[in-house]
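Student: coordinates only, no sequence provided:
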């Protein structure tokens, strides 16, 4: 596969698809949706091809593309793929076609304009393109540009394409949620921009670029950082780390920077909410692994206890608030805050099990959240309400829908045999070897998760059929086409995660080697000496 610009093709396919959709005649709504779906499938095919051609035992970064971009700044169009980015590319490319199908008729709910369907699917493709290039960028400035740019189409998906309603207050809430999402993430991005500029200045002073210029080449900066050649003291490097980390913690999100997420999730259509939580937010946790740790290894170690503490708080906080929700969609949004806490906990445990589990968790969370949120969205669209108390007895009138909801819920609580269990177990094991108390407290969230998932299912799906629930019909073929692959992925990865960990493990090992971290040696009590009280017969041997 060498020689062909596969990574450019990967992210350009949805971008070209968005452009074509926008020039189609306004009356061709079905064609617009079909074109968008086709180009999202092209990205998926390219992603699968990259996985087939990727050599886990080969170079750290593969399918390299490098061209001059802004020579005056030392910035280049440099792309490359490692195992961590690869599995996230597969997650993104795999989910977007399903989201297209799930939201096939969303324009009926989001508005009545002539080009609503065109704009809606084009914005979705734009988000996909920007997320994909963020995962494969090996130039820090290139990454930053698309890290920020993806906020714009996502803002319009939240604020302009939420469920249509005649309630002025609900429309205002949707607008506020979109603005809150944008302001939080833009502010985080501006803080990161200051850190990016500061890092560039350091590289220029050390002559890492051409002539007197600095460089944004991630590999060159990483090598200099780990060789101690950035020419900056701990205070400066700590400040730069915090600049990157703040932006990623807002996008992930990490407690207490999470407050924009529940509002944005319930304001958007279910497909857009899944795009945000399962795909866009993963750029934040990916950034922690890709940039925070390798570029600032000492600062990462300095602040790891603080980040671990905040992650554990987020795990418990998200689970507790999920229990108290009366809105099913807001409940699921709060579970994501808890799950992002697990991902960040695994990253900053800085162990091989923890980081492998965190990367796998990114994928598994994306699949399980997509399954649960989309099935809940199908349910809400049938009943016309998000209030849990308005449902009851759904399993009697829509057994397949209820069963799909149940399996997705069990995955959310990390039931053994389903994909999230493996990743959560690895995170907890990896964390316990370095932060025992944090791992023990985080384990308590397993009980809370069982409580909010099973109680939710009991209230909505069991018991007598409540008034209004009798008109809920079961999943139709289009919806089954969305749900079956998600459920199948949860089952398959629950019993055979090796298909992904084979890609993840070498990349994690490289990261830990780069930052000079090794797994803590297991502590075992010394063996009693022969002839001691424990071995009274030893003296006679």
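Tutor: Now that the structure is in, tell me what you want to look at. Since the structure is predicted, the reported quantities are computational estimates derived from the model, not experimental observations.
Student: alpha carbons only for contacts and neighbour counts from here, please
Tutor: OK.
Student: for the helix of greatest length in the chain, what is the distance to the chain centroid?
Tutor: When the chain is parsed with DSSP state H, its longest helix is helix 168-205. Centre-to-centre, helix 168-205 and its host chain are 18 Å apart (CA atoms, centre = their mean, to the nearest Å).
Student: alright, now check it against this:
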């Protein structure tokens, strides 16, 4: 079968990274190559969307060539609504990350851009692979460029954070690889469809589910295997933090939906109550710890633990409304938290501190930054009319239908989000303007506004009219829930969910 737009989307960033190896170490040339390669990948991903059948819940647009014939491994790619939504999010964010990084990265810009382009290809491969060995290769390869992005261009404790990130995620990935090899022994193939057809005993499902769950739980990350994330976020450069929050964490929640749920349905049903408990604990724990942070970047890092807890909660509510909204919330979190990390990076470039106490009254000096910061914070705390609401509220609604206690307790996480986000905003941007550093802080430049503008458009656009995003992901989610054996309740339409509020 011929390779098509999916392979093209994966290949373009990698090709850009290879081109950088042969061009002069000239910042202007590096910027052009990086932007052209990442923008071309975004255009190629739009071609996938054009060919995609929204009404078809199955994996589509399959591309397959022999990769390792001796063991039956193919270079096999395909997309459904869930993976396509995350592919579009990835290719959308990377050009913005590169533009935002061009002035802040002072050392080895060529290596930085090449690492990001290679990382983009690896993540796109995770979302598109339908051969489990290929998936494992892409899943593990993402560690290498991100390790260097944190370890070379990060903060003062970058080496510690990079090693911690690498060790945590490698452990989970190795256990998942063992589980994949066991499935291969049963199916005689690494093909996703062939492995889905394998009949596994309940005991086999439990052990295999546990191996996959650990790999994905670390990547999400789910409490209590989350401790690598605050360090990685705090020490990563701005672009690294945006990519971590916007895309890399979604590999875990995507893996749960693509692999853990449909391959091990009985284990999924049996483990779901425990995972609802873990999700609620993660939401409340991440929110409370975020309230205590003095570093604004670390605060947003812990908020990611809480927000991704909502995604896992919706996934294991095993309810069409909640699980569909959990995928929507993956996209929403990538946009909102990505924008927050960009704003933190822009402020850090001006002040070289992230301590909340060092700021105060900044709205008087940087009104554009203050306005955008408030808008994005409101999105992150799920204000109606913005994108966070149309993901988070249906998650709570669907969870309440299947596990009332979990929905009630998780709702307190939304209240705590308002506390830590608005309190931090109030301390940084309102009150008296004290100190020469605050007095001389400059507002956003046109380039920085241009980077944030597309994110703001989507934050508002999805909040006002989320139906296209729901239409994209809902059929694939319904298919997964049918395979698990729990697809009885129809999804609540987003408009209906909002009217309930």
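Tutor: Nice, thanks for sending it over. Not measured: the values here are computed from a predicted model.
Student: where does the TM-score land?
Tutor: TM-score for the superposed chains, counting by TM-score structural alignment, normalised by the length of structure 2: 0.96, backed by 490 aligned residues with a CA RMSD of 1.4 Å.
Student: circling back to that earlier point, could I get the buried residue list for the helix or strand just after the longest helix of structure 1?
Tutor: Note on helix 168-205 of structure 1: by DSSP states H and E, the next helix or strand toward the C-terminus is helix 218-226. By neighbour count, with 16 or more other CA atoms under 10 Å as the criterion, the buried positions of helix 218-226 of structure 1 are 218, 221-222, 224-226.
Student: quick one, what contacts residue 148 of structure 1?
Tutor: 186, 189 (CA atoms under 8 Å, 6 or more residues apart in numbering).
Student: and the equivalent of residue 141 of structure 1 over in structure 2, which helix or strand is it part of?
Tutor: In structure 2, the residue paired with residue 141 of structure 1 according to TM-score structural alignment is residue 133. Element membership of residue 133 of structure 2, judged by DSSP H and E, is helix 132-141.
Student: who touches the helix or strand following that helix?
Tutor: Counting by DSSP H and E, the next helix or strand C-terminal to helix 132-141 of structure 2 is helix 143-153. Here helix 143-153 of structure 2 makes contact (CA under 8 Å, 6+ apart) with 105, 107, 112, 115-116, 118-119, 158-159, 161-163, 165-166, 169-170, 232, 235-237, 240.
Student: if any of these are buried, give me the ChimeraX selection for them.
Tutor: In ChimeraX syntax, the buried subset of the contacts of helix 143-153 of structure 2 is picked out as below (16+ other CA under 10 Å):
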select :105,112,115,116,118,119,158,159,161,162,163,165,166,169,170,232,235,236,237,240
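Student: is the counterpart of residue 472 of structure 2 in structure 1 in a helix, a strand, or coil?
Tutor: The alignment partner of residue 472 of structure 2 in structure 1, by TM-score structural alignment, is residue 503. Judged by DSSP: H, G, I helix; E, B strand; the rest coil, the three-state class of residue 503 of structure 1 is helix.
Student: quick one: residue 503 of structure 1 and residue 84 touch, right?
Tutor: Yes: under the criterion of CA atoms under 8 Å, residue 503 of structure 1 makes contact with residue 84 at 7.1 Å.
Student: any common contacting residues for these two?
Tutor: The contact lists of residue 503 of structure 1 and residue 84 share no entry, where a contact means CA under 8 Å, 6+ apart.
Student: run through the residues that contact residue 227 of structure 2.
Tutor: No contacts exist for residue 227 of structure 2 under CA under 8 Å, 6+ apart.
Student: distance of it from residue 283 of structure 2?
Tutor: Residue 227 of structure 2 sits 14 Å away from residue 283 of structure 2, going by CA to CA, to the nearest Å.
Student: pretty sure residue 506 of structure 1 sits against residue 58.
Tutor: No: using CA under 8 Å, residue 506 of structure 1 is not in contact with residue 58, being 9.2 Å away.
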